[in-house]
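A.B. asks: Next input, structure requested:
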Amino acid sequence: MSDGSMRFNAPRRAIAGLSHCMLTLTLHSLERDGLVCERLAHARQRTERRSS
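C.D. replies: Next up is the predicted model:
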């Protein structure tokens, strides 16, 4: 991931063949390990994640 925040589908667009399910599982695992944090953006109730 990058140093800034990104929306959920950004990694899916960047990595060919990455399924929605696998991205979800991977992000949850990274959050649990403290490597990624999730935040809710106020404008449109969208979720962004960033490296910890």
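A.B. asks: C-alpha only now, for contacts and for neighbours.
C.D. replies: Will do.
A.B. asks: Report the buried residues of the helix or strand hosting C37.
C.D. replies: Element membership of C37 [criterion: DSSP states H and E] is strand 36-41. Buried residues in strand 36-41, counted by 16 or more other CA atoms under 10 Å: V36, C37, E38.
A.B. asks: Second chain to compare with the first, below:
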Amino acid sequence: MLGYAVIFFIIALVAGILGFFTLASAAAAIAKLLFVVFLILFILSFIFGKRRI
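C.D. replies: Next comes the predicted model:
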């Protein structure tokens, strides 16, 4: 999932450089969303993954 966030971030950068601001903002929004979801899942797995007995 982090890979998708990086891919959409790169697409946003390339589109921003080329002048496609609508596409750049959409790709940046998707990248931000995927990064936040990845971060939340990482924190939850870190907290709950350590409970092995």
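A.B. asks: Drop the TM-score for these two in here.
C.D. replies: Scored against TM-score structural alignment, normalised by the length of structure 1, the superposed chains reach a TM-score of 0.35; 22 aligned residues with a CA RMSD of 2.0 Å.
A.B. asks: which other helices and strands contact the strand holding C37 of structure 1?
C.D. replies: helix 20-32, strand 46-51 (3 or more CA pairs under 8 Å, 6 or more residues apart in numbering; DSSP states H and E).
A.B. asks: Could you check the angle it makes with helix 20-32?
C.D. replies: Angle, strand 36-41 of structure 1 to helix 20-32, by axes from the mean of the first three to the mean of the last three CA atoms, to 10 degrees: 110 degrees.
A.B. asks: so F21 of structure 2 touches V14, yeah?
C.D. replies: No: counting by CA atoms under 8 Å, F21 of structure 2 stays clear of V14, with 10.1 Å between them.
A.B. asks: And the closest residue to E38 of structure 1 other than its chain neighbours, how close does it get to H28 of structure 1?
C.D. replies: What sits nearest to E38 of structure 1 in space, not counting adjacent residues and going by CA to CA, 6 or more residues apart in numbering, is R49, at 4.4 Å. According to CA to CA, to the nearest Å, R49 of structure 1 stands 11 Å off from H28 of structure 1.
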